[in-house]
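S.K.: okay, structure incoming, though there's no sequence with it:
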C-alpha cells in the first residue's frame, strides 16, 4: 500500500448543511472522504448534519462564500445558494452575490490549490423554456429583470465564470444543471411545491395550486441526484458539462397534489391562486448526456420518493408539536 492510497481525499462542500448538501456530505463520508462542510446557515440547518458530527472525517465551519476561504482541499462541491423562491427572493441582492461572488471565491480557491471544482447550477438557467424537453445546448428564455432573476441570472453568470476560469486558467470544472429535487431534509417552509403540498396535506389545510395546475415539473429524488454528482465529479478532465441531472418523468401540479393527498390519507382540498411572475409552464430535462457520459439515470419512482419524504415531514411536524389532522 502506497502513501497516496493511505491519504483520504479532502473534499469541501459549500452549502453542506442544506437539503442536498447534507445528503452529499453523507455520501462522500460513506465513500471514505474527509469532508469539510461550510455553510452560513441562512437556509442550511444544523439538524441536517448533526448525526455526522461524531464522524472523525467530518468537520463543519460557519462561513459565507461571498468572502474568501483559505483551506487545503482536493475537490470542491459548490452548492452554496438559497434555491427556493421564498428564500432567494427574501434578499435578492445577497442571492446574486452568493452565486457570483461565491463562484469567484471558490474558483479562486480551486485555482490556488489545484482542486477540481463542481458547480451546482440549475434548470432555472433555461427560464420559461421555448424548447421541451430542455437539452444542454438550449440557451434559455430568461427574464433578466424579474423577481426570479437574482437566482436565474446569478446561476447563469456563475456558469460563465466557471467556463472562463477553465479556458483562461485551466481550472478543472464540472457543471451540473439540477432539475426539481425532493426528499428528506427539505426545509418545511421553503415554498417549494413538494414540501408545500406535503406539509399542507399533513396539517389538513387547503393545498395551494398556483394557476390552473396544468404546469409541469419533473421530480428527482435526492439520492439519485447525489449519485449523479459523484459520477460527474469522477469523470476525466475532458468532461466539463454542463450536464442535466433530473428525472424526465413529467407531472402536472394537479397530479402531484393528488398523489400527496392519496399517500397521506389527507382530507385537504385543492384551492387555486394566481400564478407567480415568471413561473415556468414546463420543465423537463433531456438527460441523454447523463445517460451516455455518466451511465446515470434516476431510479427512485415518484411514489416511493414521496413516501420517504412524507415520513420525514411527519416526524418534523411531530417533533415541533404540530399534530396531524
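M.R.: Here it is on my side, so go on. Keep in mind that what you see is a predicted model, and the values were worked out from it rather than measured.

S.K.: from here on, just use CA atoms for contacts and neighbour counts.
M.R.: Will do.

S.K.: burial of residue 273, as a residue count?
M.R.: 11 (other CA atoms under 10 Å).

S.K.: typo on my end, residue 94
M.R.: Using other CA under 10 Å: residue 94 sits among 18 other residues.

S.K.: which SSE is residue 154 in?
M.R.: Using DSSP states H and E, the element containing residue 154 is helix 149-169.

S.K.: which strands and helices lie in contact with that helix?
M.R.: If you count contacts as 3 or more CA pairs under 8 Å, 6 or more residues apart in numbering; DSSP states H and E, helix 149-169 packs onto helix 92-113, strand 116-122, strand 173-178.

S.K.: who's in contact with the helix or strand in which residue 311 is found?
M.R.: Residue 311 is part of helix 302-319 when elements are defined by DSSP H and E. Contacts to helix 302-319, defined as CA atoms under 8 Å, 6 or more residues apart in numbering, come from residues 182-185, 188, 198-199, 202, 219-221, 259-260, 263-264, 323-324.

S.K.: take the one below as the second:
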C-alpha cells in the first residue's frame, strides 16, 4: 500500500507542477529572482527587468557585488535586496530565476577556490530545487571558460573543451561545467525548464576597477598614465561583448521556448589581440602609458571567440555595440569613478 500511496502522491505533485507551468506560460513572469544581482552583470539585469515592469528580488552575499551598483534601484518599490549566499538553501515566492551568483574574475574566484566551487555547485542545486518545487524556468550564467584552452576555434556549443581539472582556474571552470551538468540532470529527471548562457568576455560600466580583468586593468592603468601590463606577448586573442548586448541576449534566451535546452554562446565574434585592445584604450584615453610585458599565467587560454550561429538562428541575437563605442562608455564610467575616489581620499587626508 505504501508504494501505491507514494506513486499516487507523486502523480498529483507532477500534475500540480504541470498546471503551474501552463498558467505561468500564459503570463509574463511577475517576480524574478536574480542571484548575484549586485554584481556587474546582475545589476544591469535587475535594472532592465525593472524597466519592463517586473518585480525583482536581488540576492547577493556582496563578496564581489557592491551595494553601489544597485543604490539607484532601491527607491523602486518593485525592487527588493536580500543579502544571502546561494550555497545556503533559498526560499522565495518567485516566478523565474536568473542565477548569476559567482565571482567571475580569476583574481576573485581564485582567492577562495573552495567557496567558488560551493557557489557553483551548491548554489546550482539550491536554485534548481527551488525551480523544481515551484515549476518555474531557471537561467544559468555559464561561461566560455568551460571550453578551457580550446583546440577548436571559434568555439561552438558542441565542443567539449580542453580544461585542466586541477589547475588554478579549475574551481571556476569545472564548477561551471558541473553546474551545467546539474541543470541538464534536473531537466531530464524533473522536467525543469532550463536556459544556459555561455558568456564570453563582457565589459562595461560597473565593472570593478580591481577585478584583474583585461579591459578594466587597461582602462584604469591608462587613465592614471601607469604602465599597461600585458601577460604574455599580447598576441593572444579575445572577443569583447558590451554589457547591454549581453543583457539583450539573456532576455531573449529566457523568453525562448522549452525546446531550446542547449547551452547558447553569447558574446561578440569579432576577435582582437590583447595588444590591439591596449593600443585602442591608450588612443581613446589619450594616455601616456607604456606597454610592458609579463609572464603568461598558468592555463590562460591563447584564443577565445564564440561561434554564435545558434544564438543568431534561435534567438535572432547578435551584438550591436562596437568595441570602440563600448570602450568610450566604459572609460567615462571609470574616469568618473576614479575622480570620485580621488575626492573622497582628499577629504579624508
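M.R.: Cool, the structure landed. Remember, it's a predicted structure, so these values are computed and weren't measured experimentally.

S.K.: tell me how the two chains score on TM-score.
M.R.: Remark: TM-score between the superposed chains equals 0.97 [TM-score structural alignment, normalised by the length of the first structure]; 321 aligned residues with a CA RMSD of 1.5 Å.

S.K.: re the thing from before, so where is the helix holding residue 154 of the first structure in the second structure?
M.R.: The alignment of helix 149-169 of the first structure onto the second structure (TM-score structural alignment) covers residues 170-190.

S.K.: list the buried residues for the matching stretch?
M.R.: Neighbour counts over stretch 170-190 of the second structure (16 or more other CA atoms under 10 Å) mark 170-180, 182-184, 186-187, 190 as buried.

S.K.: next one: residue 316 of the second structure from residue 142 of the second structure, what distance?
M.R.: 20 Å (CA to CA, to the nearest Å).

S.K.: with residue 36 of the second structure instead?
M.R.: 13 Å.

S.K.: the match of helix 149-169 of the first structure vs the first structure, average distance?
M.R.: Compared with the first structure after the fit, stretch 170-190 of the second structure shows a mean deviation of 0.2 Å (mean CA distance after the TM-score superposition for the first structure).

S.K.: need the residues that contact that stretch.
M.R.: Residues outside stretch 170-190 of the second structure that contact it (CA under 8 Å, 6+ apart): 104, 109-110, 113-114, 116-117, 120-121, 124-125, 128, 132, 140, 142-143, 145-146, 148, 163-165, 192-194, 196.

S.K.: centre of the chain to that stretch, how far?
M.R.: The chain centre lies 15 Å from the centre of stretch 170-190 of the second structure; the measure is CA atoms, centre = their mean, to the nearest Å.

S.K.: again, but for stretch 307-325 of the first structure
M.R.: Here stretch 307-325 of the first structure is found 22 Å from its chain centre; the criterion is CA atoms, centre = their mean.

S.K.: buried residues of it, list them for me.
M.R.: 309-310, 312-314, 316-317.

S.K.: take the residues you listed and write them to TSV, including distance to residue 290 of the first structure.
M.R.: Formatted as TSV, these follow (distance: CA to CA, whole Å):
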residue	distance to residue 290 of the first structure
309	25
310	28
312	29
313	30
314	33
316	34
317	36
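
S.K.: let me know the closest of those residues to residue 46 of the first structure.
M.R.: Residue 46 of the first structure lies nearest to residue 316 out of those, by CA to CA, at 14.0 Å.

S.K.: measure that closest one to residue 19 of the first structure for me?
M.R.: To residue 19 of the first structure, residue 316 of the first structure is 14 Å away according to CA to CA.

S.K.: rewinding a little: pick out whichever of residue 316 and residue 142 of the second structure has more residues nearby.
M.R.: When residue 316 of the second structure is set against residue 142 and neighbours are counted by other CA under 10 Å, the residue ahead is residue 142, at 28 against 12.

S.K.: just tell me what the more buried one corresponds to in the first structure.
M.R.: By TM-score structural alignment, residue 142 of the second structure lines up with residue 121.

S.K.: thought its match was touching residue 175?
M.R.: Yes: using CA atoms under 8 Å, residue 121 of the first structure is in contact with residue 175, at 6.5 Å.

S.K.: residue 274 of the second structure versus the residue sitting nearest the centre point of the second structure, what's the distance?
M.R.: Residue closest to the mean C-alpha point of the second structure, counted by CA atoms, centre = their mean, is residue 141 at 4.7 Å. Distance, residue 141 of the second structure to residue 274 of the second structure, by CA to CA: 25 Å.
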